[in-house]
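Undergrad: Sharing a model that was predicted from the sequence below.
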Amino acid sequence: MAPQAKVQCFAAKDKKGKLERCEYEPLPLQAGDIGTMDLHVVEWISGCVLCYAKRGQPFWKAVLTFFLASAEIKVTHNGLCHSDVHVMREEWGPCKYPMVPGHEIVGVVEQLGSSVTHLKKGDTVGFGWFKDCCQHCDACITGNDNICPEGAATIMGGGKNTGGFAERFRGSGNLAVKIPDNMSPADAAPLLCAGITVWSPIRKYVTKPGMKVGVVGLGGLGHLAIQFLAKAVGAEVFAISHSPNKREEAMKLGATHFVGLEDIKDNTLDVVLNTTPGGMDAKKLLSKVGYNGALVYLGGGTDTIKIVAFDLIPAQKQVVGSCVGGRALMREMFQLASLHDIKPIVDKMPLDKCNEAVDRLMGGEARYRSALGLTG
């Protein structure tokens, strides 16, 4: 059998995070491709493979389970997220290099494993933070595959967990989501992480129209949260920011109010979505949450959250985190975005300008997400 063509990509070769042209050998896609693979090769393939193997399934059957469910896409666009930078700079733990970032991946299906029946060649699909899950744990069978204990994150750890900053990408067909026909790939890409990150807690905690919801930060996450809250849910949206120059844009996006945190009375808001990566006083944020309300952390910062039990108990408040969302919520989010014309504000750049895009992101210049295209 002829060797597989190597994938051309951009990768970080150390934690300084500068992206350079690189190439790697892709994982096999069909059963016949794995005949010469050694045992050690599959150690990094997928959490589900290791999970099945540990439960006594014959080893090669477990490997086939992964490969036959895979999909390969020709990448057209990637979103750029703070999480890509956190991983490649080892801010979230050790990383193997070279590391190929990109977990907001849109492309066209070119090849499918024989067990993938819900997709066809030519479909435009996306992959987000996870590229595989075990399919059988309690989380997976209840639609919460985003918290599957054996889930395979697209880029975490780097190395063979290659992301979408490449000409091709392979992941589980089960986690590929179809992109609506009326949505451009550049607009769809940021929704695969930023969009689902805000929609998931909105769906869980904003349970009826008219609820008062604070959105802290008007950036890549915040500007999408405002749109989903206003257009899809009918909430009373408090855009919380100390940047007066963002007032006009926040109101155009659908905010009901544009305020500073100090302008909000204590115990006023039903839900507060903190979309910032850090630097906010948790006690002050929580003071604005009303009875039975929730303060939800969405940004992946490393700040310590300092509160005491009595900040929570009298008004039965809760402080929670939210991790992207499962397949059902992902599909729902895209349907709503398509129906209500919810889309990110994006900087569109070619993929070969990825280092410039990273500099703009980290310098606070991106408005509000970056979409890196291989096709323009």
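TA: Cool, got the structure. Numbers count the residues shown, from 1 in each chain.

Undergrad: only C-alpha atoms for contact and neighbour calcs from this point on.
TA: Noted.

Undergrad: distance of residue 14 from residue 81?
TA: The span separating residue 14 from residue 81 equals 18 Å under the rule Cα to Cα, to the nearest Å.

Undergrad: Between those two, tell me which one has more neighbours.
TA: residue 81 (23 against 16; other Cα atoms under 10 Å).

Undergrad: if I pick that one, what's in contact with it?
TA: Contact partners of residue 81, counting by Cα atoms under 8 Å, 6 or more residues apart in numbering, are 102, 194, 369, 370.

Undergrad: want to compare, so here's the second one:
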Amino acid sequence: MSQAKSYAAFAADKPLAPFSFERRQPRADDVAIEILYCGVCHSDLHFAQNDWGMSQYPVVPGHEIVGRVTSVGSQVSRFKAGDLVGVGCMVDSCRTCSACNGGVEQYCLEGSTMTYGSEDRQDGTITQGGYSDSIVVSEHFVLSMPDGIDLASAAPILCAGITTYSPLKHFGIGKGHKLGVIGMGGLGHMAVKLAKALGVEVTVFTRSDAKVEEARRNGADHVVVSSDPAQMETVAESFDFMMDTVPVQHDLNPYLKALKYDGTHILVGLLEPIEPPVEAFNLVFKRRVVAGSLIGGIAETQELLTLCAEQNITCDIEMLDINNINEGFERMAKGDVRYRFVIDMATLKNTAA
């Protein structure tokens, strides 16, 4: 085992604080990684505050990890010490069910093992994430960082990027389609960039006039201020797809009315009950669909990293000293970041843990 330094949540109502713990001794198929950068996801905040009622403390958040390989197990063939790699939201799955065999490990029929807050399938310990100086992960769930990719801005691609890329691919959204992107945050701005790379006509829906120019700068063809009924009326029955990146409860019905018949509204941000309820009329009379999508599989994530490197697609980030993580959480909760914090893990050396 090796000693790891980190920041952890110790209770739902307590700030994150320095924490030292033991990482497991690498197994034969494991890759040991020195963490260089870790993105800060809204899910980290939810988990730290036990918003989903499943947190076990202490918990080290972080599932947008970029680092350098320090050693590999005897059965590892794809990586060697010194390689630049990434780790996303999953670190294991059963690897034998139909979902795993189909390359969608996130839908593992036995439940995938998440990067933090999950039970390790072999030793029963609770996984700890990337707000730390090191991590040990099975080779299958380690990603290669393509040559030329910016490492810091690539970190959020492992969650925000793949969360929006996977439904684009699954639903076959491409040239000739009109896509509405609801919300202009970490997920939303990546949805715009990736959809444009696939030749899609993209309209951003935002409640804020202040984000209109931001949306255009990120490549949106059109912007609709959704709090303006007149603007919403002009786009009624216009879109093939909606990608809904909003992580809190909101009214889906106005956006459903903006879909054509046979249109699909894809939820990628909301994990809570839909409130207010969806009006069945908006579905039945136009054969519309409300769907959901969760991150993406390992092969799909590697495909996305390659695409981002080739087309110079990056996540807009603000670098964060880990000693300011609680301030970062407060700002993220207020939407005061454009569009993703990324922790420079070198700053962890200056903590007391």
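TA: Alright, I've got the coordinates. Please read these numbers as outputs of a predicted model, since none were measured by experiment.

Undergrad: related to what we said a few turns ago, please flag which of the contacts of residue 81 of the first structure sit within strands.
TA: Residues of the contacts of residue 81 of the first structure located in strands (DSSP state E): 369, 370.

Undergrad: just curious, which of the contacts of residue 81 of the first structure is nearest to residue 168 of the first structure?
TA: Of all these, residue 168 of the first structure sits closest to residue 102, with 11.7 Å by Cα to Cα.

Undergrad: Enumerate every residue touching that closest one.
TA: Counting by Cα under 8 Å, 6+ apart, the residues that residue 102 of the first structure touches are 78, 79, 80, 81, 84, 155, 163, 164, 165.

Undergrad: Among those residues, which ones are in helices?
TA: residue 84 (DSSP state H).

Undergrad: Name the member of the contacts of residue 102 of the first structure with the most neighbours.
TA: residue 78 (34 neighbours).

Undergrad: which one is the aligned partner of that one in the second structure nearest to, not counting chain neighbours?
TA: Residue mapping for residue 78 of the first structure onto the second structure gives residue 38, with TM-score structural alignment as the criterion. Counting by Cα to Cα, 6 or more residues apart in numbering, residue 38 of the second structure lies nearest to residue 65, which is 4.6 Å off, once chain neighbours are set aside.

Undergrad: ok, the equivalent of the one you found over in the first structure to residue 251 of the first structure distance?
TA: Counting by TM-score structural alignment, residue 65 of the second structure corresponds to residue 105 in the first structure. According to Cα to Cα, residue 105 of the first structure stands 30 Å off from residue 251 of the first structure.

Undergrad: ok, those two, which is more surrounded?
TA: Taking neighbours as other Cα under 10 Å, residue 105 of the first structure and residue 251 compare with residue 105 leading, 36 against 16.

Undergrad: Please, where are all the strands along the stretch 1-150 of the second structure?
TA: Using DSSP state E, counting those that start in this stretch, the strands of the stretch 1-150 of the second structure run over residues 2-8, 17-23, 30-40, 65-72, 84-87, 90-92, 113-114, 134-138, 143-144.

Undergrad: okay, those in CSV with distance to residue 172 of the second structure next?
TA: Putting the strands of the stretch 1-150 of the second structure into CSV (distance: least, Cα to Cα, whole Å) gives the following:
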stretch, distance to residue 172 of the second structure
strand 2-8, 39
strand 17-23, 40
strand 30-40, 28
strand 65-72, 28
strand 84-87, 26
strand 90-92, 24
strand 113-114, 27
strand 134-138, 31
strand 143-144, 24
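
Undergrad: of the ones you listed, which approaches residue 171 of the second structure most closely?
TA: strand 90-92 (22.5 Å).

Undergrad: Which residue range of the first structure does the closest one align onto?
TA: Under TM-score structural alignment, the match for strand 90-92 of the second structure is residues 130-132.

Undergrad: for the closest residue to residue 299 of the second structure other than its chain neighbours, what are its contacts?
TA: Excluding its sequence neighbours, the residue lying closest to residue 299 of the second structure (Cα to Cα, 6+ apart) is residue 103, at 6.6 Å. Residues near residue 103 of the second structure by Cα under 8 Å, 6+ apart: 297, 298, 299, 300.

Undergrad: residues contacting the aligned residue in the second structure for residue 148 of the first structure?
TA: In the second structure, the residue paired with residue 148 of the first structure according to TM-score structural alignment is residue 108. Residues near residue 108 of the second structure by Cα under 8 Å, 6+ apart: 93, 94, 95, 97, 98, 99, 100.
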